[in-house]
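>>> just a sequence and a predicted model for now, questions to come.
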Amino acid sequence: MYAHQTKLASDEVQELRREGGRYLRELREARGLSQRQLAGLIGAEFYTFVSQIETGRGRIPPDRYRTWAEALAVEPRSFVRNLMRYYDPVTYDILFEGTHQAGTAAKAG
């Protein structure tokens, strides 16, 4: 069923991935890292992997979230919460519905 919903909204999914990529690019640039430098920090063999993620043509594998958060010098929990907006908006809405700042919802819930 979930795969079916994804197919119905494939344009929306792609736009969310692009927005997520922009979020990641902003974090990288704020840290003053090139794509090549970030690739080295996360253990990616090719910097083009970072490029693909930043352009929305891929997503960070969940088992790599902590590595990316550390490389980008952000707190892992808030990093994953922000990624969830782009990678899994249905779950994000259920967990943090009606909030602009996810941290507020977590404290209230």
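That came through fine. Numbers count the residues shown, from 1 in each chain.
>>> from here on, contacts and neighbour counts on C-alpha atoms
Fine.
>>> wait, doesn't residue 85 sit right on residue 92?
Yes - the criterion here is CA atoms under 8 Å, and residue 85 meets it with residue 92 at 5.8 Å.
>>> would you check how far apart residue 68 and residue 82 are?
As for residue 68, its distance to residue 82 is 13 Å (criterion: CA to CA, to the nearest Å).
>>> the two - which one has more neighbours?
Neighbours of residue 68 and residue 82, each counted by other CA atoms under 10 Å, are more numerous for residue 68; the result is 23 against 17.
>>> comparison target, given below:
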Amino acid sequence: MTAEPQSSAANDMAELRREAGLWLRSLRKDAGLSQRALAEAVGLYYYTTITQIEAGKLRIQPDRYEAFAQALGVTDTQTFIKQLMSYYDPVTHKALFGDSEPSE
């Protein structure tokens, strides 16, 4: 059995998750937090979950968006969530907000 190559859409989504991870890493560093401290602040047992999110392997679950925004010192939670949506769900983001590119 051979693995099928990833589709272009899957590759695009993987790239967007990587970009989200870089953005989140920069927010974490700007907030002066280690991965372990951020994990603790948002109620994650393993700091390696932060590592995987920042590498684009995992994404933040929607029920934790506000906790991440608070832990990262983001005062405008809606803007934080909108930015995450531009990476994690660009189709819905475009339908709701009209722009298809993540705004940094």
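Nice, thanks for sending it over. Since we're looking at a predicted model, the values are computed, not measured.
>>> so where's the longest helix in structure 2?
When structure 2 is parsed with DSSP state H, its longest helix is helix 8-30.
>>> average offset between the helix or strand following it and structure 1?
Moving toward the C-terminus from helix 8-30 of structure 2, the next helix or strand (DSSP states H and E) is helix 35-41. Following the fit onto structure 1, the mean deviation recorded for helix 35-41 of structure 2 is 0.6 Å by mean CA distance after the TM-score superposition for structure 1.
>>> before we move on, which element is residue 82 of structure 1 in?
Going by DSSP H and E, residue 82 of structure 1 is in helix 76-87.
>>> name the helices or strands packed onto that helix?
If you count contacts as 3 or more CA pairs under 8 Å, 6 or more residues apart in numbering; DSSP states H and E, helix 76-87 of structure 1 packs onto helix 10-30, helix 65-71, helix 89-96.
>>> and that helix against structure 2, how far off on average?
Mean deviation for helix 76-87 of structure 1: 0.5 Å (mean CA distance after the TM-score superposition for structure 1).
>>> the residue nearest the centre of structure 1: what's it in contact with?
Nearest to the centroid of the C-alpha atoms of structure 1, with distances taken as CA atoms, centre = their mean, sits residue 83, at 3.1 Å. Neighbouring residues of residue 83 of structure 1 by CA atoms under 8 Å, 6 or more residues apart in numbering: residue 20.
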